[in-house]
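Asker: kindly generate the corresponding structure for this input.
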Amino acid sequence: MKLFFEQPALAILLLLLWRAACEQIVFSDNRPAISIQVTGPSQADLNATVSRALNTCQVRELLGDSRYRLLYSELLSPSTELYPDTKDEGNMFQATVYDYTRGRVIFPKGILPDIFSSDVALANIQPLPSLEELAEAARIAGIGPSVTENARPYMPPYEARDFPDGTSHRLLHLAIGSANLSRLAYVNMNNGSVQAILAQGAVCQAPADSNQASVNINTPGTANFVISKNGNTLWAFEVTRPSSSAGTNGAGIELRNVKYKGKSVLYQASVPILNVEYEDKTPPVSCGPYYRDWQNSEYPLHCPPAKEFAPWLRLCKTPAATIVDPPFTDGGDFTGVAVSIEGQEVVLKSQMTAGWYRYTSEWRFDVDGTLRPRWGFGGVLLGDNCICHVHHHHVYWRLDFDIVSAGNNLVREFNNPPIFPGTKYHDKVYEVKREKDPGCHRHWEISNTRWRGKYALIPGPNDGVADEFGVGDMWVLKYHPGEIDDGVRFTSAIDAKANIDKFKNGEVVKDQDVVIWYAAHFKHNQSHEQGPEHGHIVGPEIRPLQW
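Answerer: Below is the predicted model:
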């Protein structure tokens, strides 16, 4: 396509804008080059549309004279539960408004920038607090925040006080952290009452809380990446920052439309489910015993700047460091997605917070076509110091494989020694849940039945095996657009378990569009950690076999 301009100045301006939007970083040595283009509506675009949507007659009638707060607004990913039948990359938005007077949530939603396409839903649920609501809760509690303190959600982040008519009051579970002290409180945001909590912290060797602010969830951020070497394009994919990732509780760094050497590998890849179980379930231990965590609250990490593509997207001079990387300290100088070139790998890394936990979402793209998903587990001393109590983490990747094409995909399992006579391989014909088996060198291969292309999914050596709470290791499912996660919100009850089994209903998966869920499990015993080292990293390997 050719573009012609009557005014040369306009052509020059557009050329400069293109260069600013799509920048390539080329190194003089043998490392891969990267090209990054930031895309999607801005926060200002989103705010402007949401402001107009809140002023529509429909929303004004619902709010009336209520005391309310706009907690946050978000761009919805395609194929969410709100728009389950669309793959349109249109700019769908949703605002989350809490009505304190009537104890309910109002969700105006629609398509940018057309507010006339908007609709409104009501629900009695408890969303995560925004930074502004946390600051208000701290003010009500009379415990800050000051310039040296930051309020953050504790675990569980809220409770609902339900009434017979189905409405509820919103109680925020608040932690106020400073250099040497953590204070806890429940703050009723509906009537302003406060219940102070005495922290009874255990003692162990763990990193100190850096007491830095996180980023509001649902803050937009999307970019297109191209990784090349010697002028040849290798990887191309779309990245969404954790704060804007899809799913009920977010999903860490989210990948879409992942291609290697021009052919499709994955349509979508992320971590929509993350939970934890504590071993000691008897009073007076106040930790857990179960939590479903969230993966969209970004926290600072260390990333010495080499190039900043957007406020949330930075190329680091040296590898980015989170709490699970040397020198194993909390916090940093950058919040968002950090990019680094490490040998023949391009590495994307973010750090997130959920109460006292610190999580690392990481994707490692090797020039040889190998993709290494990684998830790091860490934590800090805060409140009851639950990091000191033995607990089990479970992380669930959702890998929507589209090997060469969306359909015609086949999943085969490898076992040696064989579990079927005479063959080390067998096809997955129907939806199934499988466990890891290191003794059989078990792994899975995903291929296209019509076109050349095959990848292997190989369990990592530290990925553990399923148990009663960590309910599985691997699922092969037929793709359905609404099955991004199991819909369980943040909770401290036994229903924090992953419920991927509800998607397994016997459908044919052979020669179909398939989704694989892969889980890793890790026992965290802080007393076993020696010296400054802290945290653990898990994850499989996604390796090309035929391409």
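Asker: okay, CA-based contacts and neighbour counts for the rest of this
Answerer: Fine.
Asker: run a quick neighbour tally on residue 41.
Answerer: Neighbour count for residue 41, taken as other Cα atoms under 10 Å: 15.
Asker: got it, and residue 311?
Answerer: With other Cα under 10 Å as criterion, residue 311 counts 11.
Asker: so how far is residue 211 from the nearest residue to it once chain neighbours are set aside?
Answerer: Sequence neighbours aside, residue 336 is the residue nearest to residue 311 in space, at 7.9 Å (criterion: Cα to Cα, 6 or more residues apart in numbering). According to Cα to Cα, to the nearest Å, residue 336 stands 17 Å off from residue 211.
Asker: another for comparison:
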Amino acid sequence: MATEILEGDGLRVRIEPLEARPHAIADNPQSLLQQRELRQELDGTKHRLLSFQTEDDDGDQPVRFKAAVYDYTNQRTLLAAGDPDDLGSVTFTDSTIQPLPTQEEFEEAIAVLKQDSALGEPIQSGALTPYRPMPPLANATLADGTIERILNVGLYSERSDLRHRFVGVDLARGAVDHHPEAAARASDDDCGVRPVDRCSRPGRSGKVRVTVTKEGEELWGFDVVRPLQSSGTNGSGVELMKVDYQGRRVLQRAHVPILNVEYSGGGRRHGCGPTYRDWQDEEACFEADGDDVVLGYRACPTPARTLLDADTDRGNFRGVAFFIRNEQLFVVSEMAAGWYRYISEWRLHADGIIRPRFGFAATSNPCTCRTHHHHAYWRLAFGIGNAPSVVQEFNDPPVSGVGSWHDIRRETRRLRHASSDRKW
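Answerer: The predicted structure is shown next:
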């Protein structure tokens, strides 16, 4: 681990790893499978740890963890939770919730397809190229409520009139469904760049602290969490935490906890959508040249280039890149969700303005040619001067009878209205 310095446009940026004390389970999630009750429950079964996530209280240390273990033999998910330092505190519940597929599962699904009588030879010869599609699962619900976990696999062919087709793989039985219902239809439509995404996959690596100064005066100070370790069930992209400007707290946390894709009628008729809830904790490759602060965080003297800039899925880095341009510090990462590629970006200007940006792209697929909309929902947890949170709404003319500004006292949904110049 090393502290890195970036300089440009009068700004000096210091990026340093945040030291975290060891945690018995958080540092080695696979050790969870050795917990006595869980080991007894899974004895003799085929199972796999599919997800592991620590929760925090906006402090520096995790206070709890959540994990999902899938039992293929009994077609069920075991949800575990507890203290990241104490195996004895772990509790688990039986659930039908289906976690997102892991890269390890996808590779096992390809191995099953290579043994299929119809698909094995063309996959091994390269005539068919497997890729991760949307939706990621084509689960089947049995009469007794059991859910069969079936991974969707896309198959691409350059030399066929049918560019894209989809199959389902049941890892519990090693079986292949050649016509899964919960998948896009086979199609000769082809949109997006060729999928590559083959750079190395760095493991978990904590947070970094960023300090931005100008002429010796501190402007910005904040923590950064990479998408791989971001909060929420489906991740939340690049997270900023404890954001200070000129020594005063501005935001406690800033991220995108919800990301949806919605297809209109034309796409739906071809099996696309109608909506997908996408995840933001799977990092994709992009071009970022520089020096690593710690695995997954890179200080770049020149601007990083995502798929939107380079028009390619190739890259040399996964994680968060930092660079300076136009008196702004850019904090950027590229993420993958099936064939989608998302760019999570924050721009912090010397004048105190934060500009969040979210980009949308895709690798080869039959759906994004058709009309669809991406909906990214930012969550900004303000912490002005560490004072208690107050949310106010402005309307002109007023709607509350007590002036243009009024307090929002309870969680609610409020729509923009141009006629009243509504803002918050």
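Asker: TM value for the aligned chains?
Answerer: Once superposed, the chains reach a TM-score of 0.85 (TM-score structural alignment, normalised by the length of the second structure), with 408 aligned residues with a Cα RMSD of 3.2 Å.
Asker: if I pick the residue nearest to residue 311 of the first structure, what's in contact with it?
Answerer: By Cα atoms under 8 Å, 6 or more residues apart in numbering, the residues touching residue 336 of the first structure are 241, 242, 298, 299, 300, 311, 312, 313, 314, 350, 351.
Asker: show me what contacts the alignment partner in the second structure of residue 67 of the first structure?
Answerer: Correspondence of residue 67 of the first structure to the second structure, assessed by TM-score structural alignment: residue 46. Counting by Cα under 8 Å, 6+ apart, residue 46 of the second structure touches 71, 72, 73, 172.
Asker: could you find the closest non-adjacent residue to residue 82 of the second structure?
Answerer: Once flanking residues are discounted, residue 82 of the second structure sits nearest to residue 90: 4.4 Å by Cα to Cα, 6+ apart.
Asker: and residue 283 of the first structure, how many neighbours?
Answerer: 7.
Asker: how near is it to residue 405 of the first structure?
Answerer: Taken as Cα to Cα, the span from residue 283 of the first structure to residue 405 of the first structure is 53 Å.
Asker: equivalent analysis for residue 18 of the first structure, please.
Answerer: 31 Å.
Asker: which one's more surrounded, those two?
Answerer: In this view residue 18 of the first structure and residue 405 are compared by other Cα under 10 Å, and residue 405 has more residues nearby, 21 against 12.
Asker: residues in contact with the aligned residue in the second structure for that one?
Answerer: Mapped onto the second structure by TM-score structural alignment, residue 405 of the first structure lines up with residue 386. With contact taken as Cα under 8 Å, 6+ apart, residue 386 of the second structure is in contact with residue 249.
Asker: again, 10 Å this time
Answerer: 242, 248, 249, 250, 251, 252 (Cα atoms under 10 Å, 6 or more residues apart in numbering).
Asker: and the fifth one, what's its match in the first structure?
Answerer: For residue 251 of the second structure, the equivalent position in the first structure is taken to be residue 266, counting by TM-score structural alignment.
Asker: can you map out the helices along the stretch 51-200 of the second structure?
Answerer: In the stretch 51-200 of the second structure, the segments counted as helices under DSSP state H, counting those that start in this stretch are 103-113, 120-125.
Asker: packing partners for the first one?
Answerer: The reference is to helix 103-113 of the second structure. Counting contacts by 3 or more Cα pairs under 10 Å, 6 or more residues apart in numbering; DSSP states H and E, helix 103-113 of the second structure is packed against strand 47-56, helix 120-125, strand 129-131, strand 150-156, strand 164-170, strand 175-177.
Asker: the aligned residue in the first structure for residue 70 of the second structure - how many residues pack around it?
Answerer: In the first structure, residue 70 of the second structure lines up with residue 98, judged by TM-score structural alignment. Neighbour count of residue 98 of the first structure, defined by other Cα under 10 Å: 27.
Asker: repeat for residue 355 of the second structure
Answerer: Residue 355 of the second structure has 12 nearby residues by other Cα under 10 Å.
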